[in-house]
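J.: I'd like to go over a predicted model; first the sequence, then the structure.
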Amino acid sequence: MIQDSKSRVDLDILKNKINDISAFFKNTLSSTDNRPLVGWFCTYTPEELIVAGGFIPVRIFGRKKIIKSESYFPINFCPYIKSSWESLLSDADNFKAVIFTNSCDGMRRFFDTTNKYLKDTPSYLLDVPHLRGAGSIDFFANNIGNMKRFIENLNGKKISRREIENAVSLINRKRKLLKKYSQIFTKLPELISISSYFKVMELSMISAPEIFTDDLERYLKFIMEAGAENITKLQPNYKNTPAIMIIGNFITEEKLWGMLSAMNLKLASDDLCISSRYFEKQIELGDDSDFLDLIAERYLNKPQCMRMADLGLKLKEIENNIIKNNIEGVIFISLKFCDTVLYSFPLLKQKLNQLGIPALYLEIEYNNFSEGQLKTRVQAFLEML
């Protein structure tokens, strides 16, 4: 009994150490890299070209308090866009440029607003097709070429093939390590909290990729060594816990992840644009390959967003994930007023019913939700499972 108590204490100390993200990523958090920043919003944005152009790609997460931006958009408008516009109104001078995609009608209106009111901040709208076929890849490759020229104009110099190859290699390495981290997280849920997992994912999108990737590699090495030593102590705690999959859009709510961590929810898989849709699939460049085609192919064939036209393909992706990870319940989380995602849920619910998988639907504001209400609903859902 005394030995078991000591093991539990040792495990708690180890868990606290692993979840001290600021300690493992201190180089990332204290970086003095002076390269100019280029902001981006959507995972269909090729980071490789931003890096090759000599910039740091930074995903804009927005501000928690929305004050000024309310006067620019309707009340029933995407809260993430409002939050991001609030950020740009205050911090536009921090960015050399901002790159948008036509991911939804709201984002297109966001681009128009930025063009009108922030004329000193260059902005570019990348047109992403809604299909994945050969014609779509050619179309997207041409648009990526236009984006490349936009970045070249920012820097006043051409981007060489060698610079693109180096950038592809770097971002591939980051994606590979993030995928490895995701796999470790699902295998060792007691060591890595949900909050820490998504904190690392967010850092990967706002940090200098070279520094972040080095920090992540050291972090993974420590976790793997610690996990190997303590694996026999970990499994019983989650043996009878149902495996949950979270599906949604741009969910970055720290309080939500903290709430789920405190409930010891076993997150076995996810389909979110701040996680798997971001790091899945590599770019393979050959000696004679057309790098624009290969970049376009990677981005169109990664786990797709609900904005893509072939929803049947998306449902198949989710079904494969459910079977592969033995998912027992799905939590579907959407930001308010996200029509693209809301239109998809009825068909997804129908598919889950066919698979015999219970689902819980949650709709939240961006950076603002009722924790008590959501906690009650999630607890009831888990008890039902």
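T.: Structure received.
J.: alpha carbons only for contacts and neighbour counts from here, please
T.: OK.
J.: Name all residues that make contact with residue 211.
T.: Residues in contact with residue 211 (Cα atoms under 8 Å, 6 or more residues apart in numbering) are 27-28, 31.
J.: Then residue 308?
T.: Residue 308 is in contact with 129-131, counting by Cα under 8 Å, 6+ apart.
J.: Kindly recompute the last result at 10 Å.
T.: Counting by Cα atoms under 10 Å, 6 or more residues apart in numbering, residue 308 makes contact with 103-104, 128-132, 300, 314, 340.
J.: Distance check, it against residue 271.
T.: Look at residue 308 and residue 271: by Cα to Cα, to the nearest Å, they are 14 Å apart.
J.: Repeat that for residue 234.
T.: Counting by Cα to Cα - residue 234 and residue 271 are separated by 25 Å.
J.: Residue 349 now?
T.: Counting by Cα to Cα - residue 349 and residue 271 are separated by 15 Å.
J.: Between residue 234 and residue 271, which is the more surrounded one?
T.: Counted by other Cα atoms under 10 Å, residue 234 and residue 271 do not tie: residue 271 has more neighbours, with 21 against 17.
J.: Second structure for comparison follows:
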Amino acid sequence: MSDIEDILAQLREGAEHPWRAVEQAKAEGRAVAGCVPYFFPLELVHAAGMHPIELWGGGSSTGAAGSYYPAFYCSLLFTLMERVLDGSYDDLDCVIVPTTCDGLRNLEENWKFARPDAAIIDVVQPTVRTTPEAHAYMVQQLHRVAERLETITGSRITERAMRTSIALYNRQRAALRRFSALAARHADSIAPCMRQAVFAAARSMAVERHTALVEQLDDALAALSVHEFPGIKVVLTGVLVDSPSLLVELEKNGIAVVGDLTISESARYSHDVPGRVDPFDSLAALWERVRGVSVALDPLKERGELLAALVRERGADGVVMCSVKFCEAEEFDVPVMKQQLEAQNIALLVLEMESQEVASEQAATRIQAFAEMLGDRSGTGFCAADSREGCARTHENG
């Protein structure tokens, strides 16, 4: 267990202190590119010899972004703009902004207005993703981004570098997919907060180091006997589940996370980049392969069915959706997803999160009620008070 704890500590440090990776990259003489969600291929940044860091906003809200966005914009957009205005992103050499929602479509211009010297690179990801025309357009967009990155670094992005980067990131995807499956079988070792940290660390750490740590963690978990978790098991979904207080609340109520279809976690790593002749062609194909998330057009509305399949595969008791408040794409998915899960007798808890980082008292109460309902349904005899006592001891021991 000491090896697992040591690896988890390194990954948690990477998740909690993302800008240390930026400082290290700068010290090594590498340029740093900030990548705004969602689904931009980081391989292209890596192949340019730059260090990519994903920008998900977060942190305190001062209200300064209110001069750029109305109050009903989602917290992700609001806090991204807050960090632009407070200078958090000033040291980045460039910022790549995909345009997959209305808020992101105007973030580029707002950023330029607030920071005229910033190098902002927009990427227009086609809404209709699966036609030959959409694919050709995405290839064109990636070539345009590559040209901008070459201007910033002063060096050409070679095919060999792109193939090397694609192989590295595919290896990371495989390691994280394996981790998700192993963590489901070892909920005693991987609490919800620690599971989230493993994925969150990938947003800032060098891909080589992160992948090596996750592969070591996978091997260590695989060597353990399977743990039969006695409490409630759930699958998460949403855009971002980064609230430590919410994840701790799950643990306090005897709930383990055994899988997810979350944009910032497993949905990002569900498919590899294919090995086609043209690496730009390969990277463009990744956007076409995204399934079951609100920010990618899904005429078939597969999300509920994909979640139901994951619930069955992992032996989960229900689904918890963390919806970013005022995110229209997420809100549109809820009725259909609820209907699909109800048809298969799968319980769904929808938590609307106004902040990415803080769970309200109402959310805590609803989590407790959800756990008790699932405990009654499964006949586990779950007791929230007993679980809280055990969790408190866990946190006291670090």
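T.: Yep, that arrived. Please read all numbers here as calculations on a predicted model, not as lab measurements.
J.: circling back to that earlier point, which of the contacts of residue 308 of structure 1 map to contacts in structure 2?
T.: Of the contacts of residue 308 of structure 1, the ones still in contact in structure 2 (both residues aligned by TM-score structural alignment, their matches' Cα atoms under 10 Å) are 103-104, 128-132, 300, 340.
J.: does whatever residue of structure 1 lines up with residue 264 of structure 2 sit in a helix, a strand or a coil?
T.: In structure 1, the residue paired with residue 264 of structure 2 is residue 274, using TM-score structural alignment. Counting by DSSP: H, G, I helix; E, B strand; the rest coil, the backbone at residue 274 of structure 1 sits in coil.
J.: any idea how far residue 274 of structure 1 lies from residue 374 of structure 1?
T.: With distances taken as Cα to Cα, residue 274 of structure 1 is found 21 Å from residue 374 of structure 1.
J.: Which of these two has more residues huddled nearby?
T.: Legend: neighbour count by other Cα under 10 Å for residue 274 of structure 1 and residue 374, higher for residue 274 (21 against 17).
J.: Can you verify my assumption that that one contacts residue 43?
T.: Yes. With contacts counted by Cα atoms under 10 Å, residue 274 of structure 1 reaches residue 43, the gap being 8.1 Å.
J.: Now do the shared contacts for those two.
T.: Counting by Cα under 10 Å, 6+ apart, the residues touching both residue 274 of structure 1 and residue 43 are residue 205.
J.: quick one: contacts for the closest residue to residue 3 of structure 2 other than its chain neighbours?
T.: Using Cα to Cα, 6 or more residues apart in numbering and skipping the chain neighbours, the partner closest in space to residue 3 of structure 2 is residue 220 (7.4 Å). Residue 220 of structure 2 makes contact with 1, 3-4, 7, 182, 214, according to Cα under 10 Å, 6+ apart.
J.: do the same with residue 322 of structure 2
T.: With contacts defined as Cα under 10 Å, 6+ apart, the neighbours of residue 322 of structure 2 are 236-243, 246, 262, 330, 349-353, 356.
J.: ok, and those residues in structure 1?
T.: Shared with structure 1, among those: 236-241, 262, 330, 349-353 (both residues aligned by TM-score structural alignment, their matches' Cα under 10 Å).
J.: From the residues you listed, keep the buried residues only.
T.: Those of those that meet the buried threshold are 236-241, 262, 330, 349-353, by 16 or more other Cα atoms under 10 Å.
J.: Make TSV from the residues you listed and add secondary structure and distance to residue 178 of structure 2 to it.
T.: As requested, those are exported to TSV (DSSP: H, G, I helix; E, B strand; the rest coil; distance: Cα to Cα, whole Å):
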residue	secondary structure	distance to residue 178 of structure 2
236	strand	17
237	strand	18
238	strand	21
239	coil	21
240	coil	20
241	coil	20
262	strand	16
330	helix	27
349	strand	26
350	strand	27
351	strand	28
352	strand	29
353	strand	29
